[in-house]
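Visitor: Only the shape, not the letters, is given here:
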């Protein structure tokens, strides 16, 4: 196996991993800004329009476990390259699409490519960077891109749609993806590991995740009484239960259940799910508030989130230094509680809340908390994992985050809509009613983030992470 990269040769690999993650995450939000233009140009019905976004989220979230395991068995660098190539081809097809069906299909294939690329980009950090300092820097960049991608997507989507047209929100991925493919040759390929993918396990796991993510998506659109969503939740429960049973008996499981025996790692997954619910749900609610109550344009709303991006960079940058001295438990708990405080701060909005005195400081604190939390949880989830399980361990963390994002959007959107529609709030007028709904949803987000802090405090390691005395150069140490 090729020797791992030290600090001197780390520049290009760092840039490749950061750019790959940024490109994949920003596609969660970049298309949102272009939806009105897409609807007009392709004559998309209101029923089908959400699927331009949901097809990507559904395929991405549902196929992450499969993508991570493929990397473990068949090589992570090759899986990353295949994923980026699929993503680029689907982006080009999406930009050329002349019908709604072709566009939605292209978005689903983009999600497939992202599911192959994202967990293997994270796992490759362990095999590419030899020393703790460089590896922590790579993890910090990866974590920062997970949040920055949302903001960059809003900004870039607004600029491209206003200047070159909506098709360029897809075409922009082509040159970026090709550069990532070119640079990916500098990443150190991990060894392939013995084992089979397992057709039954793959079918049950993928089917269960598709049903779960689709159910969550429908709950956000149609509320908690949607019968289709409830049936899908029941189907997801049955399929995932059967999946766990088959994995427990399999000699070569898609999901090695032994990963969950580590309380620290299981706690990291649970905390990540809740942490993603809060900030990403808050992001959704406040973006609606900026546009529907304060009447900002989509591009202005994207620019308004720059303090969040600043806080995220500060948090992700400070976390590696803190984690050398403090336990992941303390850093993740602090991140969750900072995010909770920001969400509660947001919940006090009114119809004419000031940006610089109220919104911008809360955005900064939210980004700071999310940056600290994501970095601590990423380290807890992927450090000290056996080399043949690094891809699936990374995929589980990505899956927790994707489900958390979908769940956050669904829960907070449903809460906001329910409270806004209440007769007492409807009588206040349109804007005041919206603010009442948004405020209640943000209180719920704050409570979920406090719960994330409690989970982190009670499950994560109480000792600072140090380099183990391992001799295997492929081991993801930390």
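Guide: Great, that's in hand. What you are looking at is a predicted structure, and each value in this text was computed from that prediction instead of being measured. Residues are numbered from 1 along each chain as shown.

Visitor: CA atoms for contacts and neighbours, from now on please.
Guide: OK.

Visitor: now the helices for the stretch 301-450 of the chain?
Guide: Taking DSSP state H, counting those that start in this stretch, the helices of the stretch 301-450 of the chain run over residues 306-325, 328-346, 360-382, 390-421, 423-426, 430-459.

Visitor: this is the other structure I want to compare:
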């Protein structure tokens, strides 16, 4: 079961990054309009982020194994369709379906881990593997995209998912128990519509700031509509929903609320830094696509090393320890990145910061997932997983869009290596500041001792009575 979940999570993270390096080749092959090319990336983030809350709760109600397998099958079919696309709309549609399928399977995967492995060392080890492959997928996506585009064909950045899907399905068939479903409860349809529409519009408004200014009527109108829908969603969940998509009482836990705020800040800084460093290597240091991908390998190894350390610490210490240390180390690595020079090189400006920042990120991945599910009753594990994944996606999308706008404004019309370098350095430095805030939040918000597992908090009345008896 752990292998099936790890392989699937690797693939979902891989697809967040694998197409980035292939975009120039995709534009030429399918005759994309320059303004429309970014939608190959944005639409995946939009549907993934928009459907995560719904996917997380649907797994609780209809069975996590069922949703996990269905999500994998749809993801594989969408990857095949994208690899065979002959027109821009076909590829964009395939990417949209990929995002929705990942939103169904990813929360179910994390919920299966947290309900299979009890709180404590066993869960920390399982989440360590999950976190390691999650980060490795994102980092290796850049490498795979560069190598496949340069030495094969851009279509393979989509088709590479098919053997991964088949491997995950084969493991799920023998390793994931069927599980049950809560047939007594009907899904919160109104909450699902409001949450999906609100988060979707929020991501849409943010990612389109590369075309529409933050102060434009289009951006402000989209964000205002998103906040109206999300406010209505909170009202429905608090007052009317019998099986809420997100039980608001869940967020009263310092562990759950703190973990989601922490991951939002870290994702905002990390996604932006990843983007700026990739552009720095290609547009300032003039490294090729495959060379840039290889340059991210030390980052992958650093994340794995950080995850191993976090797993060992988690056996005896609260997640708080790793989160404080990880946030501080990640911030230090990104601040070092911000010293990048237009006359620098990989060894002097990329390798050292990559190792330091990746160790910090690795220290955070498993502990933040452990913190977000600490004290959560098993029947709400999918809910908690969906909220955590949504926080990560929203943080990454908002952070990347906001810092990209700031960097572009700083660069202005100076597109020389020195001008671009200044904008990238500023964006990475602000990202480092976000990780400093995350480390301080972990220091202040998280309890020093891990809470014992919940024994009925949030359960239906008849289940609480059963436990009491």
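Guide: Done, it's in. Keep in mind the model is a prediction, meaning the values are calculated, not measured.

Visitor: Can you give me the TM-score here?
Guide: Scored against TM-score structural alignment, normalised by the length of structure 2, the superposed chains reach a TM-score of 0.93; 454 aligned residues with a Cα RMSD of 1.9 Å.

Visitor: residues in contact with residue 136 of structure 1?
Guide: Listed by Cα atoms under 8 Å, 6 or more residues apart in numbering, the contact set of residue 136 of structure 1 reads residue 320.

Visitor: Aligned to it, what sits in structure 2?
Guide: Here residue 136 of structure 1 is matched to residue 124 in structure 2, going by TM-score structural alignment.

Visitor: distance of its match from residue 36 of structure 2?
Guide: 42 Å (Cα to Cα, to the nearest Å).

Visitor: cool, residue 301 of structure 2 as well?
Guide: Applying Cα to Cα, the value for residue 301 of structure 2 to residue 36 of structure 2 is 35 Å.

Visitor: Tell me if I'm right that residue 397 of structure 1 and residue 378 touch.
Guide: Yes: contact criterion Cα atoms under 8 Å: residue 397 of structure 1 and residue 378 qualify, at 7.4 Å.

Visitor: Check which helix or strand the match of residue 136 of structure 1 maps to.
Guide: Here residue 124 of structure 2 sits within helix 121-151, counting by DSSP states H and E.

Visitor: Please identify the buried residues of that helix?
Guide: Within helix 121-151 of structure 2, the residues that qualify as buried are 121-150, counting by 16 or more other Cα atoms under 10 Å.

Visitor: Now do it against helix 351-372, angle only.
Guide: Calculated by axes from the mean of the first three to the mean of the last three Cα atoms, to 10 degrees, helix 121-151 of structure 2 forms an angle of 140 degrees with helix 351-372.

Visitor: residue contacts, the closest residue to residue 99 of structure 2 other than its chain neighbours?
Guide: Nearest non-adjacent residue to residue 99 of structure 2, counting by Cα to Cα, 6 or more residues apart in numbering: residue 48, 4.2 Å away. Counting by Cα under 8 Å, 6+ apart, residue 48 of structure 2 touches 98-103, 393.

Visitor: Would you mind finding the match for residue 48 of structure 2 in structure 1?
Guide: By TM-score structural alignment, residue 48 of structure 2 lines up with residue 60 in structure 1.

Visitor: Grab the nearest non-local neighbour of the counterpart of residue 348 of structure 1 in structure 2.
Guide: Taking TM-score structural alignment, the alignment pairs residue 348 of structure 1 with residue 339 from structure 2. Using Cα to Cα, 6+ apart and skipping the chain neighbours, the partner closest in space to residue 339 of structure 2 is residue 425 (6.8 Å).
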